[in-house]
Structure formats: C-alpha cells, structure tokens
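Enquirer: here's my sequence, what's the structure:
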Amino acid sequence: MKRALMSVSDKTGLVSFAQKLIEKNFEIVSTGGTKKVLEDAGIETISVEDVTGFPEILDGRVKTLNPFIHGGLLGRRDLPEHVKTMEKLHIQPIDLVCVNLYPFKETIEKPDVTLADAIENIDIGGPSMLRSAAKNYHDVTVVVDSADYQVIANELDEFGDTKLETRAKFAAKVFRHTAAYDALIASYLTEKAGIVAPEKLTLTYDLEDSMRYGENSHQKAWFYKDALPKEYAITNAKQLHGKKLSYNNIKDADAAIRIAREFSEPTVVALKHMNPCGIGKGNTIEEAWDRAYAADSISIFGGVIVLNRKVDLATAKKMHALFLEIIIAPAYTDEAFEILAKKKNIRLLQLDFVNKDEQPRKETVSVMGGLLVQEQDVLEEDPETWTVVTEKQPTAQQLKTLLFAWKAVKHTKSNAIVVTNDDQTLGIGAGQPNRIDSTKIAIKNTGNNLDETAVLASDAFFPMDDCVEYAAEHGIKAIVQPGGSIRDKDSIAMANKYGITMVITGIRHFRH
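Expert: Predicted coordinates:
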C-alpha cells in the first residue's frame, strides 16, 4: 500500500482528492485540522504521532520535523543502501505529499496584524516537507496547489501512478512556491527591522497575464503582479470594457495614474508614450477635460486618459468623439459608460482614488545583469521652501501656476520643459538630449499663444542662459527650476534683463 501525507491550510478540494487516493490504494497520514476534515468526511487517516512515535509539542510548532517523516520523503528507492537503512529503522516510504502553507500573506494583509500574529503564521514544517518531497521527486509526488489535484487524479486513473515529467514540474512549482513564501517573510521582517538596503533583495510576483506581445510584436511578454500590491496601482484597476491591456498600455496607464496622483481638484491627464500631452484642471471634470484636450488636440489621439472624478455624460460624449486607447476613472455614470462602451475596443478601467496618497513601495528598473531600486518620486511640493532669485517677485497667482507646472514637469521625460497657464499645460518638450531643444519644442507646441499667465518649468537646472532668453523672448513671465548650475548667475541675470521672475526649488525631478 502506498502512503500519502496530507496537511493543508487551504481545504479546497481536499476531501474529493483524498477519496481518489483511497480509491487508488493509498493510506493517508494527516494531522490537525486536515485530519479532522477528512475523518468528518468518513476518510480513515493515520495520525502523524502514530508515525513518529512522538507527540506534537510547543503549540504545534513541532510535529512533522522527524526522521520518520523526512526519512520517508528523502529516502531514494533506487539506492539499496537507502532502502536497507529505511527497513532497518522501520521508516515507511511516503509516496505523495499534499501540503500547503500557513496563510502568512493573508495574515500580514490584515490592517490590524501584529508582529506576533505574523510570526505565528510562518510555517516551518510545511516548507520542510515540501522541499524534502520536491528534492526526491523521482520517487515522490508533491502537490502544493489544489488546482493540480485533478492532474494527479487523471494520471492515477490512466497510468496507475504519476508521470516523472509531472513530478518534475510539480517539484519545480514547490520550490517557486516556497521561495515566494520565504520572500514575503524576508521582506516583512526586513521592513520591521528597519533595514532599507538589505544585502539580498528578495522580491516575489504572481503571474497576472500572458501578453499577446511586448513593446514590439516580435517580443514575448508577461505581466506579473506584486504579491502584496498597493491599492492605488494599475494592477488593482478593474477593467469594465474593451480589449485586453497590452504591454505598452500597462506602462502608459501606470505613468498616467502617477501624474493624476499629484492633484486633488478635478483633473484630467492625457498621456502618450509615457509623457503627458495634456493636463487640465477645472471646477468640474468636464471643464478639466476641455482644458486637457485643448492643451494638445493632436497628440491626444490614441492616448491614455485619467480622470480623478466620476465620468459624467457630457464628458463621455466629448471623449467618445475621439479615438482613445484607455480611460481610467474612479467611476462612470450609467449613461457615460453606455456611450463610451459603444466602441468595442476602448479599454474602460475603474480605479479607486481614495488611496492615491498611500505610501508607495520602491520602484525597480531592470538593466542587463542587475536591477536598480529607488524610492518613488513622491516628494510633496511646497512653494514655501522655494527661493526667489530675481528682482521681479512672483505674484501669489504666479506661485500657484508655477506649482502646477512643477508637478507636470516632474512626470515628463528628461530633458523636460513644460509651459502652462493657471489651469492647463500649453506646451511640453520631452526627452531631448539638450535643454534648449526641449524649450523650443515646448514653446512651439503652445502655438505661441501665450498670455500674461504663462509660466515655464524645467525639471533640472539650466546649463546656460539660452533657455531663459528664448522663453523670455516668447512671452514667458515666470520660471521655476531646481538651480544648482555653476552658471546659475547667468540665467538669473538673463531673467532680470527681461523682467521675468524666477524661483529656485533646490530639488530636481529627472525622469529617465
């Protein structure tokens, strides 16, 4: 008779799987809650204590850590010496292990979790049994996922045993599972210990989707979700309508909601290829849309739109008139959704903005041979900390407008220049290898239609005074920039020459 060891926290499918094993002439060793569920279902089991000859101790912390368990898992059937030792010590082989682990992830996701609760939900015996069985997969079938029970049942019916190929795949899955489990524990305890740069970085993600392709059609791609995702994240957006999100859609959507996070008043962000092409504010979401659209009515074609208020019918009608890839909002009125959903391919997503100010996790960027890790750029902007460096002083309204421009430029690819008025972006110059070209592009994109309220923001300092001069010659009245160049005095002198105001933030916002 073969022997199976079953000890699971997740009881999904447990009874029917155990019944199949009994049918195939397995005897079942079990413990704790698993044993009770099985016996309540009329399935006879052998207790772990009867196998080990040793009682469960220390509030259940020690029960399966025993040679009669691990010898039965690790003993190789093809080595006479192993077989002889097991027979001499009366260790019975264990042929199948069905184990899943204490719910550590579910425990630490609880808002009121204590460190003591988390520690008690660190499984020790479960991973040990899984790893022992997986190491010896040539002889032992190991299953950690209830979704795989049917695969085993089918092979037992067809072949009388599981296939070596299947056992190998399940063993690999076990090591992925225990690695992810340990990664969560490591991250949690590392954070609790206040360690910010551990010598080993352990990250774990769950496969969310297999993409049709990546950045380009010849590249394969997959979308993985953080095992403990934040609330305000594209992974938590609910897709209500349209085609699956593509690789580029996800990157653009993520960039767009990062920008929207900056604003509390009714705001619309239009984004294209990781750069904003229009940001508009208003008293209503329709007014904000009108301004975002007017900011760049050409580039918005095929763009990603984020609205931080419920989409109403009037705004929906205006968006419906355009080709847009994605619309993200906290909600849609029934009438707004009905009109937008008339286009079968547009992606309509719903994302809760309540948690937009939650503390974000560090962000990672892959490079060949490694990984860059940094805090997200979520610095709270405070004009009270800025320094006026010109003879011309900014008005209160100019400071308000400069703050809007400063928030917009921090989300534009470097070198970045953004021109705005009080309520909308007017021109954006992004990603140029020199700052004067970004300045020229931003000014050009305004259509040279600048009034007294127009201001300019630069994500980093001006290396020379040419950007300031070009801006002044085209009607800019106020500039915000980080400062820090050895030629700051030249840019300040140029601003004074044209009678414009310049403020220094002391903080740059590169975005590569």
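Enquirer: going forward, measure contacts between C-alpha atoms and count neighbours the same way
Expert: OK.
Enquirer: need the three-state assignment for the nearest residue to residue 451 once chain neighbours are set aside.
Expert: Of all residues not flanking residue 451 in the chain, residue 475 sits nearest, at 7.1 Å (CA to CA, 6 or more residues apart in numbering). Classification of residue 475 using DSSP: H, G, I helix; E, B strand; the rest coil returns coil.
Enquirer: may I see the buried residues of the helix or strand containing residue 68?
Expert: Per DSSP states H and E: residue 68 is located in helix 67-74. For helix 67-74, a neighbour-count test (16 or more other CA atoms under 10 Å) marks 68, 69, 70, 71, 72, 73, 74 as buried.
Enquirer: list the buried residues of stretch 252-264.
Expert: 252, 253, 254, 255, 256, 257, 258, 259, 260, 261, 262, 263.
Enquirer: what sits against the first one?
Expert: For residue 252, the residues meeting the contact criterion (CA atoms under 8 Å, 6 or more residues apart in numbering) are 271, 272, 273, 274, 304.
Enquirer: how about the helices in the stretch 1-150 of the chain?
Expert: 14-23, 32-40, 48-52, 67-74, 80-88, 104-108, 115-120, 125-135, 149-159 (DSSP state H, counting those that start in this stretch).
Enquirer: reformat the buried residues of stretch 252-264 as CSV; add distance to residue 30 and secondary structure.
Expert: Formatted as CSV, the buried residues of stretch 252-264 follow (distance: CA to CA, whole Å; DSSP: H, G, I helix; E, B strand; the rest coil):
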residue, distance to residue 30, secondary structure
252, 50, helix
253, 48, helix
254, 46, helix
255, 50, helix
256, 51, helix
257, 49, helix
258, 49, helix
259, 53, helix
260, 52, helix
261, 50, coil
262, 54, coil
263, 56, coil
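Enquirer: this one next, for a side-by-side:
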Amino acid sequence: MNLRYGMNPHQRPATATPVDPTRRPFRLLHGDPSYINILDAAAAWQLVREAANALGRPVAASFKHVSPAGAAAAGPIDAVMARTYGLEPTTIGALTSAYVRTRDADPKSSYGDFVAVSETVDAELADLLRRVVSDGIVAPGYEPGVVSVLSAKKGGRFLVVEADPDFQPPLTETRDVYGLRLTQPRDDVPLTREMLSDPQLPASAVDDLLLGLIVVRYTQSNSVAYLRDGMTLGIGAGQQSRVDCTQLAGAKVDTWWLRRHPSIQALDVDANTKIQDHVNEQIRRTAVEGEPLDSADRTRWLRRLDQVAFVSDGALPFADNVEQAKRHGVRYIAEPGDSIRSADVLAECQRQGITLVRTGVRLFRH
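Expert: You can find the predicted model right below:
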C-alpha cells in the first residue's frame, strides 16, 4: 500500500507492506492514509479487540499520535455527555455510547483523532462522527450506507479502514532502526481478571483495572491511566518521569470532573455552537479562578470524586505516585510491583486506604 507520506510530509515515498502477502490485517475502504494513520489504526484496533474480548462489551478508543486519548466500554452516558454531543441517554446504542464515553474523557486531545470500535459501525455512530472532528476510523465492518456517510467527512479525506477480526499477527516483531534490526516476541501475555484477584476489589473495580491494563499496553511509555465505570478519565503517556505522567493524567481527571460541576453545566450554550467549541468553553471555564468556580468551589467539588482505579504500565518507583493518585479519587491501583521501594508504595497505599494489586507484568511500549 502506498502511503501519503511517512511520519512527516517530507518523508516520501512511504509504503505499508503485509508481512504475509496472502493475509492482510486491514482493508482500506476510503481515503489516503499516512504512516502515522497506519500506526494509529493498528494499535487502536488491537486495543478495542482485546478489551472487548476481555470485558464482553463493545469498546471504543480514540487515538492521537500512537497513544489513546481515551478508551471505554459501552455503558450509560451522563447528562454532561448527552448535552455536549446532542444525544438522548435513554435511546443511545451501545456502540455509540462506547465512543461518547471514550471521547468525553479528554475531548481536547481527541480533536482530530483516529477512532477504533470493536463492532460493526451503524448509522447512529456514523451520524455522531459526522458532527465531530476526527481523521479516520477502523472497525470490523460497516452497515450499508455508512461508508458513504463517513467518506464525505473532511472534504472526502476521512479514512475508513476495515479490520479483519480473525487476523493474528506474527509471533515475532521486527523493526529497523538506524541500520540495526531489532527482533522480539510479540507482547501477547494474556491480561485477565484472574491477574486482579483480591477480595477487597469490587467487580466494577476489577473491570476498570483490566481495561486500564489493556489501555496502557497500547500507550507510549511511561504510561498510566485513571478509570471509573468502564471508561478512562485521564491517560498519561510518554513521560520520562512516572510521577509527571501521574500528575498530567490526574489534571485531565480533574478537568473531566469539573466539567460536571453544576455551575459549569449552567453556562448558556447556543444551539448552533459546534461540539468542539462547546467542549473548549467548558474546559476554559474549569481553568479560570473566580467565575463560575472560585478556589473553594473547585476544592469541594474535586473532593467528591471517588471510586477511581489507577493502572501503571511499570512499577511505581516511589510512594509519591500514590499520593498524587489519591488526590484524584483513586481507591484501587494495579501495577507490576518489584521495584526497590515496593514496600514504601504498599505502605502508602495502606495509609491512604487504597487497595493495591501487583500484577507481576510490565507493559512497556516504545
């Protein structure tokens, strides 16, 4: 497959070639992809397929620059999501709910995203995608008429990719870097609920932690994820310092929760306002001290957030990650363990009333 260009427009020509010419993981239905589009489609599809199989529900992901901005399983949408995206909570379909919950986690980062969903795209989801800014989608199939609706986006430049749900990648991965060829086994260690067995974990927390493990598996390291009710609230990716990653993702959690403050929701919105402009105004208001929220209002509201799960792709090296996570309503943590200060991390979790699960599995991605 000829690509529009490589990672940057000056890197031409660029191509994508199947390792096995007799079996392709994707079929391009519309558009002219770039190198990064292919990377996003490949990682995003693997995430939603793995998560849907693990959770038994439709899953969506929103990818930007080879990391998810959000991911979620199908579930209820709250009043904020319904109002923001112009949807009826009682009639919304499962697949559309999964994407709304995905995009609402970090809608600023999801602007211009590559979408992945685990199920066949229906007309309802296509209508929503028609109204938001995104660059492409990968899915296992499309209902009749949906491809033509999506193909009209972006002046006909929207990418529509069909994944082969039965495709299994090779057992080894190879990458050429600066004259060196690196080869390793594909990271296919199973991520299951059994890894998270702890009598103190409610079933909902187990599912949140399991989704979080799958999310960080496909996120550029260092990575962490905050989750609640089957959806990410904040994802931190690619930071050299894990506590910086924890803080950045925590700031996204705060923004998500502050958008639900009654004073933010009471702001007048013109019926003709575009979805992204509405979201941007919500986010701007959450960051402004004073009207509509003063410092005391913000603090009181943020303290109400609870039952949040937190997942780290690598061992927490210091207890400061636990301290930061607790500020964002975290009650449950999953991490590999086996750092030289793992005892300190456990002690801090016990002090903060957080249930800690050690998976023994590191999930770095570079």
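Enquirer: got a TM-score for the two of them?
Expert: The TM-score (TM-score structural alignment, normalised by the length of structure 2) is 0.76; 295 aligned residues with a CA RMSD of 2.0 Å.
Enquirer: now the helices of the stretch 1-150 of structure 1 in a markdown table, with distance to residue 505 of structure 1?
Expert: Listed next are these as a markdown table, based on distance: least, CA to CA, whole Å:
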| stretch | distance to residue 505 of structure 1 |
| --- | --- |
| helix 14-23 | 61 |
| helix 32-40 | 61 |
| helix 48-52 | 67 |
| helix 67-74 | 63 |
| helix 80-88 | 72 |
| helix 104-108 | 39 |
| helix 115-120 | 40 |
| helix 125-135 | 52 |
| helix 149-159 | 60 |
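Enquirer: check which helices and strands the top helix by length along structure 1 sits against.
Expert: Counting by DSSP state H, the longest helix found in structure 1 is helix 164-192. On a contact count with 3 or more CA pairs under 8 Å, 6 or more residues apart in numbering; DSSP states H and E, helix 164-192 of structure 1 meets helix 104-108, helix 125-135, strand 141-143.
Enquirer: most tightly packed of the ones you listed?
Expert: strand 141-143 (a mean of 28; mean count of other CA atoms under 10 Å).
Enquirer: which residue numbers in structure 2 does it align to?
Expert: Aligned using TM-score structural alignment, strand 141-143 of structure 1 spans no residues in structure 2.
Enquirer: hmm, who's touching that strand?
Expert: Contacts of strand 141-143 of structure 1 (CA under 8 Å, 6+ apart): 95-99, 130, 133-134, 149, 162, 167, 170-171, 174.
Enquirer: most neighbours, which of those residues?
Expert: residue 133 (29 neighbours; other CA atoms under 10 Å).
Enquirer: correct me, but that residue touches residue 71?
Expert: No - using CA atoms under 8 Å, residue 133 of structure 1 makes no contact with residue 71, being 10.2 Å away.
Enquirer: show me the contacts for the aligned partner of residue 341 of structure 2 in structure 1.
Expert: In structure 1, the residue matched to residue 341 of structure 2 (TM-score structural alignment) is residue 487. Contact analysis of residue 487 of structure 1 by CA under 8 Å, 6+ apart lists 462, 463, 464, 465.
Enquirer: follow-up on the earlier one: which ones among the contacts of residue 252 of structure 1 are found in strands?
Expert: Mapping these onto strands (DSSP state E) picks out 271, 272, 304.
Enquirer: drop anything exposed from the residues you listed.
Expert: The neighbour count (16+ other CA under 10 Å) marks 271, 272, 304 as buried among those.
Enquirer: how about the contacts of residue 487 of structure 1 in a markdown table, adding distance to residue 410 of structure 1?
Expert: Output for the contacts of residue 487 of structure 1, formatted as a markdown table (distance: CA to CA, whole Å):
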| residue | distance to residue 410 of structure 1 |
| --- | --- |
| 462 | 15 |
| 463 | 18 |
| 464 | 21 |
| 465 | 21 |
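Enquirer: which one (most neighbours) among those?
Expert: Sorting the contacts of residue 487 of structure 1 by how many neighbours each has (other CA under 10 Å) puts residue 462 first, at 23 neighbours.
Enquirer: quick check: closest non-adjacent residue to that residue.
Expert: Per CA to CA, 6+ apart, closest to residue 462 of structure 1 is residue 485, 6.7 Å.
Enquirer: how many residues are close by the one you found?
Expert: Neighbours of residue 485 of structure 1 using other CA under 10 Å come to 14.
Enquirer: next one: the one 3 residues further on
Expert: Here the count is done by other CA under 10 Å, and residue 488 of structure 1 has 18 residues near it.
Enquirer: again with residue 179 of structure 2
Expert: 6.
Enquirer: still on that earlier bit, show me the one of the helices and strands packed on helix 164-192 of structure 1 that comes nearest residue 366 of structure 1.
Expert: Among those, helix 104-108 comes nearest to residue 366 of structure 1, with 25.7 Å by CA to CA.
Enquirer: residue range for that closest one in structure 2?
Expert: Going by TM-score structural alignment: helix 104-108 of structure 1 matches no residues.
Enquirer: do the same with stretch 406-421 of structure 1
Expert: Using TM-score structural alignment, stretch 406-421 of structure 1 pairs with 213-228 in structure 2.
Enquirer: look up the closest residue to residue 73 of structure 2, ignoring the ones flanking it.
Expert: Leaving aside its chain neighbours, residue 73 of structure 2 sits nearest to residue 59 (4.2 Å; criterion: CA to CA, 6+ apart).
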